[in-house]
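Q: model the following, please.
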Amino acid sequence: MDTGKEKSNIPEKSQSFVSRNNEKDEKKEGNQPDSDQNHPQNNEITTAEAQEPPPDGATEVEQDNVAGEAKQDNVAADPETEIKEGEEATDLKNEESSPLPPDLNKVSEEIDQYISNLSSSKQDDSNPPDVPIFVEHFAVLVEAKIEDYDYSDSPVKWIQLSKEDSTSFLDSVNRVCRLSSALSEFSSEYKYAYTINRIDGVLQRAMSYIEEEFKSLLEDHKLSDLDHNNNHSKPRQSTSSNPNQDAPEPGPVEETNSPGYVDENLSNLIRLSTAMILGGYESECRLAYFVARRNALDESLHKHGFEKHSIDDVQKMQWESLEREIVAWLKIFRQCAAVHFPSERKLSNAVFSDYPLISESMVSCLSRNMVIQLLTFSKAVAMTKRAAEKLFKFLDIYEVLRDVLPTMESLLSEEIVDELKTETSLIRSWFADSMISIFGELENSIKADSGKTPVPGGAVHPLTRYTMNYLKYACEYKDTLEQVFREHQKIDRVESATGSEFEYNPEAQAQNANNEAKQSPFQLQMMKVMDLLDANLDAKSKLYRDPSLSSIFMMNNGRYILQKIKGSTEINSLMGDTWYRKRSSDLRQYHKCYQRETWGKLLNCLHPEGLNVNGKVVKPVLKDKFNSFNKMFDEIHKTQSSWVVSDEQLQSELRVSISNMVIPAYRSFLGRFSSVFTPGRQTEKYVKYQAEDIETNIDELFDGNAAPAGRRRV
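A: As a prediction, this is how the structure comes out:
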């Protein structure tokens, strides 16, 4: 039992009991002034009289008085009965004097009228009315309702409330807000100080609960999927070990007003945000919304492979790891304008449907936060050490920064767009400088490749393969590189040279100078790289002692270069038809040089000069010619079977041209002079090959495998 409660109730009951008995004593004394209550006889008489029926004609009041006096006499005669009945009477009187708890609906109507009265008083500039007791009743009732929901141990979640309960709660909170606002107009009035603090306390308690439930609902979302949208970048091949994958075909996109939130949660978010804003808690509402959505966006970035890294972390990454991060970054940045920002705008417009300025501010802040985070990563990548293998990822980042930002302009405020433009332009310039420097380093690497070991078999040099593949892939970004070199290339570039063998051809230099006004900066850069490669290959061809092998080397590399250019529309358009025809002509010259150096000398053995003397064939001279031919052909076959011509078309062209050059001449020589020898052993000794044997051996050239010569067709 609560002792405090017991003590507090005792005086009230005692006072009621004494008052009631005093009133009855006064009545009794008025009716029987001479009676003595302590005299037994009087008690008996009084009791007997009280038990007799009232006389006829007595009034109703008199009858009541008589009954009351009789009852009083009975109580006086029995002390225990007197105490018991006194307590019952006290309880009855307390029930009659203590009203039932006020009804919230009724009090709410009184509050609405009171708010109206306060507004009228303010407008009439009259004395404000006193604070009625029902204001306190209203505060108590609303506070009790908040207490029912906001238990410290196990608060009632908003989604657990029925529609009726949640609506009633928000109506009450809205009424508290309006009451607080109306009372604040009289903050200078002393008599309102307590009430203002009281109502503000109730409002703060309600808003604390609403804010927590608002946060909880915001966190109850599903991550959006980036992969259902188109990847707008054009597909390219890549020299990277982890090339960009083409985006899968998009499926049907489900249009919703609140991506990630079910309709019920969205409806509750709208109601709670409106309550907070009307209650003067706009800043808390905005902060809760911003933090929750920022965390959701960060979670989405993490889900799709992008992690937050400091600039120092990026600088320390190995390129393979950084390349994977860049791939994730590219995917996410492209989706910002296509997925994230429109989704955030839809959600914000829905949650703050009655407050467009707040919605716009939320979208801008969230978008800016996300873009700045992504830009920080790209800035860190731009600050890494330059290397040739980074060119293509640098180009990808450059293009995304260039192309995506304009699509964001309609989604962001003008102020934020201007800020992002400035930041993006700076980062792009860093990437542009890096890319231009990479091409400068490519030039230097070509010049510095001065190895003195020739490639076996005259095959395509690794420098040629690397350079042409590099340029081919680079030219897939032709338009972007044109822009980079046009907008960012430094006017005064330092030209470096490492040796006289790399000097330009004077005619080519003069031609480039004449056409410089018509050529783009990137086109000039490509021409320069190709000229350096030609000069390097020419120097390497001189490492071969055999002029024929030197020609094969130049044909192999020249054909490889032309095939790469022919297979790429972008690089072909840059180099132009004139350049292509010039290189094709050079290739034919190498071919003629090879035929002259190899097969021209062989055919000299078949020349009839000196064979006829006085109309007769000089047999010793004929024997020498056959011996020389056989020996030379064996050596050619043995040597050039180990040479390499990897391009099948060039290999076929060489074999056909050799056959067309050698076989008719040999067949003619054989048909004319083979009969000079005595049939049998002598013929077999000097006529080692038939024409078909020569053709078979020619078809074995340039396979890269030495083959024994002298095989005769059976």
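
Q: alpha carbons only for contacts and neighbour counts from here, please
A: Noted.

Q: got a list of what residue 390 touches?
A: The contact partners of residue 390, taken as C-alpha atoms under 8 Å, 6 or more residues apart in numbering, number zero.

Q: hmm, I was thinking of residue 611
A: 617-619, 621-622.

Q: buried among these? Make that a PyMOL selection.
A: Typed into PyMOL, the line below selects the buried ones among these, using 16 or more other C-alpha atoms under 10 Å:
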select buried, resi 622
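
Q: of the contacts of residue 611, which is the nearest to residue 708?
A: residue 622 (25.3 Å; C-alpha to C-alpha).

Q: now the helix or strand harbouring that closest one: buried residues?
A: Residue 622 belongs to helix 619-640 when assigned by DSSP states H and E. For helix 619-640, the buried set under the neighbour-count rule, 16+ other C-alpha under 10 Å, comprises 622-623, 625-630, 632-634, 636-640.

Q: list the buried residues in the helix or strand hosting residue 649.
A: Element membership of residue 649 [criterion: DSSP H and E] is helix 648-673. By neighbour count on 16+ other C-alpha under 10 Å, the buried set for helix 648-673 is 651, 654-655, 658-659, 662-663, 665-666, 669-670, 673.

Q: circling back: ok, the buried residues of helix 619-640 vs residue 262, which is closest?
A: residue 640 (76.1 Å).

Q: ok, that closest one - contacts?
A: So residue 640 contacts 701-702, 706 (C-alpha under 8 Å, 6+ apart).

Q: on contacts alone, who are the packing partners of the helix or strand harbouring residue 371?
A: Secondary structure from DSSP H and E places residue 371 in helix 356-382. The contact analysis (3 or more C-alpha pairs under 8 Å, 6 or more residues apart in numbering; DSSP states H and E) places helix 356-382 against helix 282-303, helix 311-316, helix 341-351, helix 414-448.

Q: now the angle between helix 341-351 and the first one, please.
A: Between the axes of helix 282-303 and helix 341-351, defined by axes from the mean of the first three to the mean of the last three C-alpha atoms, to 10 degrees, the angle is 150 degrees.

Q: who touches helix 282-303?
A: 211, 214-215, 218-219, 223-224, 273, 276-277, 307, 332, 358, 362, 365-366, 369-370.

Q: alongside the first, I'd like the structure of this one:
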Amino acid sequence: MRTIFSKSPSPPTHHHTFTESLIEENIEAAELSITKWDSLHGDDHVSYCNIASVFSENNRDEAKQYLSSIKGLQKAMRYLASLESTSDKLVRAQTLMQTAMKRLEREFYQILKSNRNYLDPESVSNHSSSRPSVSRSSFSDSEEDESENDSIPEVERGSSAVIADLRAIAEAMISAGYAKECFKIYRTIRKSIVDEALYNLGVERNLGFQQIQKMEWETLEVKIKYWLNAVKGAVKTVFYGERLLCDQVFAISSSIRESCFTDVSKEGALALFGFPENVAKCKKTPEKMFRILDLYEAVSDLWPEIESIFSFESTSTVRSTAVNSLIRLSDAVRTMLTDFEMAIQKHSSKTTVPGGGIHPLTRYVMNYISFLADYSGVLSDIVADWPLQISSPLPESYFGSPDKEESISSPISVRLAWLILVMLCKLDGKAEMYKDVALSYLFLANNLQYVVNKVRQSNLKLLLGDNWVTKHEQKVRKYAANYERMGWSKVFASLPENPTAEIPVDQVIEHFRKFNSAFEEAYKKQTSWVVTDPKLRDEIKLSLARRIGPIYKEFFDKYGGVQLMKEMWAESLVRYTPDDLGNYCSDLLFGSGSSGSISSSSSQGGGYSR
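A: Here you go, the predicted model:
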């Protein structure tokens, strides 16, 4: 008998059956949810903003279910595709997915368009800086503790919820292969919002070099002011907020996140940071210096944010534009500093200042340099690697190499001290134009005192230091002493060395005559001379009074009131009492410009009319 062996029947593939069952359930659940919402607005021509939103406040549970059904549908499609099936189930799933994606496109558009109050850059940047929880993975994971929610401002809660919805939709669309459609909607809407925000800040988009170059300085300065007012808000609010929004909405894809931010922000950023570069390329004149420094300071201060916000490779041109602006502005400042120095050296006016007062060059240069001192921070960056080139020898007494005891050590301090020195040397030459040597010293004292005062009253004091101030104050005193010596030498010489010594009458008469002549000559000349600084003026007068007054009083007391008054010519000889001298001297150095006439006082106490 033949034994027949047959294969035992295979056990049923329960796993396969179970999977197919799940797939079927996923498709059916997706169909139920997707067709329900699609039936509300099945017409493709219905406006995106007029649909009933799955993501409205009243439909939070259904929105979660909708997104969940899409995820289930994706799993079903992947499984069916893995079988290389062309079954009706796969076609059905694909059709449902297309319908769902079209719905999400509309939802994405509507949320972006109708929630601008929650998605403006300021709102996004404000709530994102204080609410890191916004960057959760999806809509379905964004539940928050109710008590925590209560402490969050309404705008922040709204913004957080809207961003979570957008992020959930973006994740669903990108996962389903609809990244291009999602990206297109986002770019279209957000770019218009960013452009509008920049426009409202005052950023001009189409302002090229040719236009800027043709502008009058007054017009360009106004535009610079607008730009300075706009740039901080543009960087710290508009671009920062947009970068945060892109990072959160498209957290699922770094490439899409980069592309979206670049497309939305790059054009506006290039216009913003290209402006200072174009300004820097225009003609350089001294009056433009401080606006150029303002531009440099603004870009420099914002550079950490610029570098962070525009960190993508695709936004490298924005970073390079900002850097180029700094380079161009720095070069412009260096050029203007060089031109400023040359203008001082070439100043050729032969006109002397009446009375030895403050020269216009001194006022202009010191006001300019004191304003430069207000920008010492940015100037330090600009001149740090720009060594000072001394083109002509200058007196060592004015300027030497800084040593350990000197406070002038930083590049900007040295450069500003140098500019002051160039001006002081120019003033030395202008002092020589005065025919009267005493007046030339008074001119130098006046102008150097003005310089010292400007340094003391500005940030220059912090840069140049106390040693510099002390050194130059000593020079002022030296000039003042030289003025006294040269301007009053004949008066000093006319008085006897020992005013109380017994001397012959003819010598007494000679001393009085010489004194009268010398004093009147000095007074007549010096009534139109001026010392502008009240403290210095008082110091000079006090010094003169101490050198002339006591000696004259002793001589007057010994001879003016006893012997000579008995003579017929005494009244014409002894013209001034000691008090008269004090009165006359007190009115000197105000630059009154009077004729210098002196009325005889006589021994009866007459004085010059006040």
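
Q: other SSEs contacting the helix or strand that the helix holding residue 371 of the first structure is followed by?
A: Going down the chain from helix 356-382 of the first structure, the next helix or strand is helix 391-408, by DSSP H and E. For helix 391-408 of the first structure, the contact count by 3+ C-alpha pairs under 8 Å, 6+ apart identifies helix 319-335, helix 414-448 as packing neighbours.

Q: mind giving me the packing neighbours of the longest one?
A: Which is helix 414-448 of the first structure. helix 356-382, helix 391-408, helix 478-488, helix 521-541.

Q: quick one: the helix or strand where residue 15 of the first structure lies aligns where in the second structure?
A: Per DSSP H and E: residue 15 of the first structure is located in helix 3-31. Counting by TM-score structural alignment, helix 3-31 of the first structure falls onto no part of the second structure.

Q: before we move on, back to that, buried subset of the contacts of helix 282-303 of the first structure?
A: Buried among the contacts of helix 282-303 of the first structure (16+ other C-alpha under 10 Å): 211, 214-215, 218-219, 224, 273, 276-277, 332, 358, 362, 365-366, 370.

Q: returning to that earlier point: the helix holding residue 622 of the first structure: how far from the chain's middle?
A: 73 Å (C-alpha atoms, centre = their mean, to the nearest Å).

Q: out of the helices and strands packed on helix 391-408 of the first structure, the one nearest residue 485 of the first structure is which?
A: helix 414-448 (7.1 Å).

Q: buried sites along the closest one?
A: Buried residues in helix 414-448 of the first structure (16+ other C-alpha under 10 Å): 417, 420-421, 424, 427-440, 442-444, 446-447.

Q: quick one: closest of the helices and strands packed on helix 356-382 of the first structure to residue 491 of the first structure.
A: Nearest to residue 491 of the first structure, of all those, is helix 414-448, at 11.9 Å by C-alpha to C-alpha.

Q: could you identify the helix or strand that succeeds that closest one?
A: helix 462-475.

Q: what does that next one contact?
A: 237-239, 392, 446, 449, 481, 533, 557, 560-561, 564-565, 568, 570-571.

Q: over to stretch 202-211 of the first structure?
A: Residues contacting stretch 202-211 of the first structure (C-alpha under 8 Å, 6+ apart): 139, 142-143, 146, 150, 173, 176-177, 272, 276, 279, 281, 284-285, 288.

Q: determine which two of those are furthest apart.
A: That would be 139 and 288, which, of those, are the farthest apart (C-alpha to C-alpha) at 26.9 Å.

Q: neighbour count: these two, which is higher?
A: Each of residue 139 of the first structure and residue 288 has its neighbours counted (other C-alpha atoms under 10 Å); residue 139 has more, 22 against 19.

Q: distance to residue 88 of the first structure added to the helices and strands packed on helix 414-448 of the first structure, as JSON lines?
A: Formatted as JSON lines, these follow (distance: least, C-alpha to C-alpha, whole Å):
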{"stretch": "helix 356-382", "distance to residue 88 of the first structure": "63"}
{"stretch": "helix 391-408", "distance to residue 88 of the first structure": "80"}
{"stretch": "helix 478-488", "distance to residue 88 of the first structure": "99"}
{"stretch": "helix 521-541", "distance to residue 88 of the first structure": "108"}
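
Q: returning to what we had before: post-alignment, the helix holding residue 649 of the first structure versus the second structure, mean distance?
A: In this overlay with the second structure, the average offset of helix 648-673 of the first structure from its partner residues is 1.4 Å by mean C-alpha distance after the TM-score superposition for the first structure.

Q: could you give the residue range in the second structure aligned to that helix?
A: Counting by TM-score structural alignment, helix 648-673 of the first structure corresponds to 534-559 in the second structure.

Q: centre of the chain to that stretch, how far?
A: How far stretch 534-559 of the second structure lies from its chain's middle: 53 Å, per C-alpha atoms, centre = their mean.

Q: repeat for stretch 437-445 of the second structure
A: Using C-alpha atoms, centre = their mean, the offset of stretch 437-445 of the second structure from its chain centre is 41 Å.

Q: same thing with stretch 376-386 of the second structure?
A: 14 Å.

Q: buried stuff in it?
A: For stretch 376-386 of the second structure, by 16+ other C-alpha under 10 Å, it's 376, 378-380, 382-383.

Q: same thing with stretch 181-199 of the first structure?
A: Buried-residue list, stretch 181-199 of the first structure, by 16+ other C-alpha under 10 Å: 181-184, 186, 192, 195-196, 198-199.

Q: quick one: which of those is nearest to residue 166 of the first structure?
A: residue 199 (20.3 Å).

Q: C-terminal to the host helix or strand of the closest one, what's the next element?
A: For residue 199 of the first structure, the element it lies in under DSSP H and E is helix 193-219. For helix 193-219 of the first structure, the following helix or strand on the C-terminal side (DSSP H and E) is helix 263-278.

Q: aligned to residue 272 of the second structure, what sits in the first structure?
A: Under TM-score structural alignment, residue 272 of the second structure pairs with residue 374 in the first structure.
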